[in-house]
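J.: I need the structure of the sequence given here:
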Amino acid sequence: MRRRPRPLARPLARPLARPLALLVALLSVAACGGGVHGSPGASGLRDPYFPKLGNGGYDVTHYSLNLAYDPDSHRLTGTATLTATARQDLSAFNLDLRGLTVGGVTVDRKRARSQRAGSELTIRPFDELPAGHTFRTVVRYSGEPVTITDPDGSEEGWLRTGDGALGLGEPTGSMAWFPGNHHPSDKATYTLAISVPAGVRAVSNGELRSAKRSAFGRSTTYVWRVTRPMASYVATVAIGDFRIRTSRTPDGIPVYTAVDPREEKASAKVLARLPEVVDWETATFGPYPFSSTGAIVDRDGDAGYALETQNRPVFPGAPRLGTLVHELAHQWYGDSVTPKSWRDMWLNEGFATYAEWLWEERHGGDTAQRSFDDAYDHDAGSAVWAFPPADPPGAAHISDAPVYGRGAMVLHRVRETVGDPAFFALLKGWATDHRYGNVDTHDFTSYVERENPAEKKALAEVWKDWLYGKGKPDEPDKS
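T.: Coordinates of the predicted model:
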């Protein structure tokens, strides 16, 4: 027998139920951000020389990297946690990552979809991210990190060494060992926890917070903390057998050096002067911008160049004193005051090269004028005149001679134009006013002119002939 249908609810119930259900739905949408209609962040920042480097739509404020590396198998296992703020309504965003296998991604603790295309890792969060929202992305990855060959033929990324590995990042190498927004314009603080087999050390940037052995003593985890903003290209990890020394400069800045035992004797004399160099540069360039200083000296040949990694530069073999002066000067010019794009590389290398000239001048060597004259005496076909320092012709040339030598000559011409008191005030003021920020060439020329308005016309000639001019400029008037 069929049952009679139940009577319908009273008419008053329906109007009350619908608004209540709608309100609950709206509150649910608001809570999860589902009301956002975002768009994907750019897959590159259109750097003049590396247009796909970096990513748009967000700003990273902190990286927490949990790494484990076995030098025998060359296998790296990592978990990268990025804290970032959305700069637009985001439906997707990219990270730079070369090689390695991604095992999973979450955004704000919810599983996110991801896909790879070359060095781009595209992430689609479960909930779209509204502008201004601070979110946390966790990427699990593993594999054998790759060595990257730059356009100029040099090698970076993850370099295997005789007893471990060395992570170097300029200009694009950091993407070989952790995912991130790997453009110098996006700086962040860092926590790096690196687990390595017993008997091997892991040295990085910032301060060593702890070194803990595993339960059975088979591995040690070193935790480093970087509390000042750092561009990813000056992040480093050095894994191997190192002799550690700690001290302080006469002004009280902590010094931490890590030296491969094979290089210890050859490095001792120059590294003994490191505190003196840092204190001289502090007097010349203004307050030291970081919480510690030092150096990492790996075996000769483990890398093809020295690099200004933040807090403690890396040297392949025992450094020369001039090279130590150069790389430590980068702590002000390059690491603290960082270029907005790779076109402005001369703001790093020109300043660090001029620091070498000043050191010689103040310590019984050639005057800066003599160093300038020696550089100028190169004939018109010399490499130093190949292009203007502010406009390298391509990615393969951002570390060429004009960026270094002619960049330093620009600074000397500024010194001649404004005079010593104003020039040395500029060195300190530029580093102090732009501390922990990003700058370009226009920022610098505007700053110099603003600080020296009476010399604006003469400075315009310096920019025209020495900074942007092609070929060898006419010899400066020495009258």
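
J.: switch to C-alpha atoms for all contacts and neighbour counts from now on
T.: Fine.

J.: Who are the contact partners of residue 171?
T.: residue 233 (CA atoms under 8 Å, 6 or more residues apart in numbering).

J.: nope, residue 147 is what I meant
T.: Counting by CA under 8 Å, 6+ apart, residue 147 makes contact with 155-159, 173, 176.

J.: Could you also give me the structure for this next sequence, so I can compare it with the first?
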Amino acid sequence: MHRRIIAPGALTAAVLLLAIPASAASYAPGAPGIGDPYYPAYGNGGYDVSHYDLRLKYQPATDELEGTATLVARTTQDLSRFNLDFLLDVDEVRVGGAKASFRTSGEHELEVTPKTPLAKGTPVTVVVRYRGVPSSKQAYGFTSWHRTPDGGVAANEPEAAAWWFPSNDHPLDKATYDVSVLVPDGTQAISNGTLQSTSSRLGWTRWNWRSDKPQATYLATLAVGKFDITTGTTESGIPVLNAYSKDLGANAGSARASLERTGEVADFLAGYFGPYPYNALGGYVPNTTTGYALETQTRPYYSPRQFANGSNVSVVVHELAHQWYGDVVSLKRWEDIWIHEGFARYAQWLWSEHEGEGTAQELADYVYASHPADDSFWTVKPGDPGPDNQFDIAVYDRGALAVQALRNEIGDEAFFAILKGWPQKHAYGNASVADFQRYAEEVSGKPLAALFDTWLFQPSKPATSAARTASVATSGGPVTQPKSWKKIAATNGAHGHAERGTGGREH
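T.: Sure thing, here's the model as predicted:
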């Protein structure tokens, strides 16, 4: 009889091998992008964030920002490493309480390697301590941080978060937010949601904001400066908080005359889109030089230039419409931008009708007649415009024309049922143009593939026959410009990404 002698060291190694899970080999780095073809490096793979807790200190005089960001997340794969989208200087990262190693890569990536790998489905808390001067940082040749005479503002689309907090920067990963900002006494810090409290000590005031419904990262905003703040409530009881820079100059009166109608506009839109989906409402106008507005959740951002020619309630309508179309239901990929912009523009058409300044049908007729077949306007496909044309005027105007074509095809009863039903069906989530088409077919009981293809996906002007079918003017003669047209057009400015050197417009 022969016995095999196993050395103690070998026995230990064998036990260790048995203790290692078979899946250990599956641990891998999370992808540096979430998979959006328009912006391959935006967002990240391997985890999902449910909450951001941001504790910040900002010095307006020097544009210095210090922060501690706590991300509450869950892994979606076996992770050896993961990325955050961030631009400021990082002092420390902890994952699950233990220090993690980190390095930067690419234009805006922070690569984090936890002390031990993370199994799929693991709840994880990530803490990042950081500092920097946001206005000194650029990615892809631009900045989304706007320096003002008395502070700074984070507001841009499709990206702004990386300039002030680390995140999974894509609308697919929505989360709730607590934003606490320490600023010098006499300075205000404006953010999304409800103002929970303020407190002052030793020359500094802390402002505590909370957004308790899921919010995309680009819809999170921060504005620090000297503001006049007004408060009120809508007829339906939603609290309204508006903030106006104290140095708006000649634009101050027209800005107030516009934003102070926020509650009225929200109640109007609720009649078409269903109950307002959040517990806070308002807007803010900082002293920036950009020309666009943005639907930052519950508290849209407005450039002073939006009010340079007088009051502009139409732009308020546009940004508030986004609270339903774009914010509570966000795109899956940036190619789905039509669901945001086409319907926000159409809301302006409904407001025009409400104000007796031109019906939605008259505005649709005018858009169709105003652009001849050889106009490049028709080469942009609102249903998938491409990253270079994502905010082209055609996405707005041709996009709204497509909405009117849908209305005429399926009739008002089904159309208005869809307007209200869509935000409820996908509340606080994400959806695509294809999802919308399926939903419209389900509600209306009609096949709509040909209509969607004609009005959203063909790079040419819909033929007279298609326009006639959609009840759009086809006479070929001049069409009277609706009275509201100049007001609506005034919200456009020069279309294109403001921080990439092409001017500004409403988003």
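
J.: about what we covered before: most neighbours among the contacts of residue 147 of the first structure, which one?
T.: Neighbour counts for those peak at residue 173, which has 28 neighbours (criterion: other CA atoms under 10 Å).

J.: What lines up with it in the second structure?
T.: Residue 173 of the first structure maps onto residue 160 of the second structure when the alignment is built from TM-score structural alignment.

J.: where along the stretch 101-250 of the second structure do the strands fall?
T.: Counting by DSSP state E, counting those that start in this stretch, the stretch 101-250 of the second structure has these strands, from start to end: 101-105, 109-113, 123-132, 145-148, 151-154, 175-184, 188-191, 194-201, 204-215, 222-225, 227-233, 239-245.

J.: Tell me which of those lies nearest to residue 47 of the second structure.
T.: Between residue 47 of the second structure and the strands of the stretch 101-250 of the second structure, the tightest spacing by CA to CA is seen for strand 123-132, at 9.2 Å.

J.: So what angle separates the directions of that closest one and strand 109-113?
T.: 130 degrees (axes from the mean of the first three to the mean of the last three CA atoms, to 10 degrees).

J.: list the helices and strands strand 123-132 of the second structure packs on?
T.: Contacts defined by 3 or more CA pairs under 8 Å, 6 or more residues apart in numbering; DSSP states H and E place strand 123-132 of the second structure against strand 64-75, strand 89-95.

J.: In the first structure, what stretch matches the longest one?
T.: Matched against the first structure by TM-score structural alignment, strand 64-75 of the second structure falls on residues 75-86.

J.: Can you list the buried residues in the matching stretch?
T.: 76-86 (16 or more other CA atoms under 10 Å).

J.: if we can go back for a sec, the match of residue 173 of the first structure: what's it in contact with?
T.: 144-145, 154, 217-218.

J.: so how far is residue 156 of the second structure from the nearest residue to it once chain neighbours are set aside?
T.: Leaving aside its chain neighbours, residue 160 of the second structure sits nearest to residue 144 (5.1 Å; criterion: CA to CA, 6 or more residues apart in numbering). Residue 144 of the second structure sits 6 Å away from residue 156 of the second structure, going by CA to CA, to the nearest Å.

J.: same deal with residue 248 of the second structure?
T.: In terms of CA to CA, residue 248 of the second structure sits 20 Å off from residue 156 of the second structure.

J.: More neighbours: the two, which one.
T.: Neighbours per residue (other CA under 10 Å) separate residue 248 of the second structure from residue 156, with residue 156 holding more: 26 against 17.
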